[in-house]
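Q: Quick one: sequence plus predicted model below, questions after.
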Amino acid sequence: MEKTACLIVDVQQSVVSALPDGGEELTEKLSRLITWCRQQMVPLVYVRHDDGEDRISEIDSRIKPKESEIVIDKSYPSAFLETDLESWCSEQGITQLIVAGMMTEFCIDATIKSAFERGYQVLVPQGCCATVDNEYLTAQQTEEFFEKRIWQGRYAQIFSLESLLSQPVKK
């Protein structure tokens, strides 16, 4: 049986505020995912990007971690590169990761591929990764492209958030 942890990547105030709705839709979905993880006793790991020079911003207050939950700071797009994430997963016996957060085409993509390369089964709930429009694609096009063409069946399994939330809560 797979032992699962959930990574909430780069959902920091400075990044979420760049979303058109100020991050309301993303943080609402992540709040539901986080609540389910807590009910299921699935460990939550919050990952923050540190740009250096004391510019690390705090995790969005709408999904704030509890004191007992892990926060890992990273300096590269992948949550694994030069962090304690891999050793923590190994110590905990984690073999499966749920990955959600920001920015789809950068840190989420790098983390998913790094997890896959390390042998983790990766799960991505639809709509729980976000980005902003760029000069080539809208945010929605980017998110759909990565979910359907890059990750699905290659690096991760994509599933609906509703299907996860409908799983019975462990007692």
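A: Everything's here; your move.

Q: rest of the way, CA atoms for contacts and neighbours
A: Will do.

Q: what's the spacing between the biggest helix by length in the chain and its chain's center?
A: If each helix of the chain is counted by residues according to DSSP state H, the longest one is helix 24-40. Relative to its parent chain, helix 24-40 has a centroid offset of 11 Å by C-alpha atoms, centre = their mean, to the nearest Å.

Q: Included below, for side-by-side comparison, is a second structure:
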Amino acid sequence: MSAPQNKQALIVLDMQNGLFHAPQPPFEAHQLLQNINQLIDYAHLKQIPVFAIRHVGSDHTPLASTSPLTQFIAELNIDHDLDQVLEKTRPNCFFQTNLEQRLKSLNIQELIVCGLKTEFCIDSTCRAAKDLRCN
């Protein structure tokens, strides 16, 4: 009998217009997008759940959920019919969202986290995920 495999999920953070197409774009933006799209395509192929999460703010601000700045970039391979799309208001994707419950309902044991920005939302989300893990 083979060892049980970890059930994985892919989390794609903040790949939205206001960050990706900013006056100072991400380092090697084209390669970053290519790498993330490869991860998304692989997840789709292997039936790994994909969670696309975008940062939003208050209505009537540049970060409103309807603002062009907070929309996912058109080049991103997110499938809105297949992937789970969430909104967050803090760097930590677990804060005041139902992400943890969604992951638990799928028995997810391992997260693959990518997107923007490493020093903010990626860091906060990875630290929170580690704190939430119960053994």
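A: The structure has been received and is ready for your questions. Every value quoted in this text rests on a predicted model; they were computed, and no experiment measured them.

Q: Once they're superposed, what TM-score comes out?
A: Overlay of the two chains. TM-score (TM-score structural alignment, normalised by the length of structure 2): 0.82; 120 aligned residues with a C-alpha RMSD of 1.7 Å.

Q: re the thing from before, so the longest helix of structure 1 corresponds to what in structure 2?
A: On structure 2, the counterpart of helix 24-40 of structure 1 by TM-score structural alignment is residues 30-46.

Q: tell me which residues in that stretch are buried?
A: In terms of neighbour count (16 or more other C-alpha atoms under 10 Å), stretch 30-46 of structure 2 has its buried residues at Leu32, Leu33, Ile36, Asn37, Leu39, Ile40, Asp41, Ala43, His44.

Q: got the residue ranges for the helices in structure 1?
A: 13-16, 24-40, 85-92, 109-117, 139-145, 161-165.

Q: Comparing the shortest one with structure 2, how large is the average distance?
A: Per the superposition on structure 2, helix 13-16 of structure 1 and its aligned residues are separated by 0.8 Å on average (mean C-alpha distance after the TM-score superposition for structure 1).

Q: Which strands and helices lie in contact with that helix?
A: On a contact count with 3 or more C-alpha pairs under 8 Å, 6 or more residues apart in numbering; DSSP states H and E, helix 13-16 of structure 1 meets no helix or strand.

Q: go with 10 Å
A: helix 24-40, strand 96-102 (3 or more C-alpha pairs under 10 Å, 6 or more residues apart in numbering; DSSP states H and E).

Q: before we move on, what about the longest one?
A: Packing contacts for helix 24-40 of structure 1, counted by 3+ C-alpha pairs under 10 Å, 6+ apart, involve strand 4-9, helix 13-16, strand 44-49, strand 96-102, strand 121-125, strand 129-130, helix 161-165.

Q: Perfect, that will be all.
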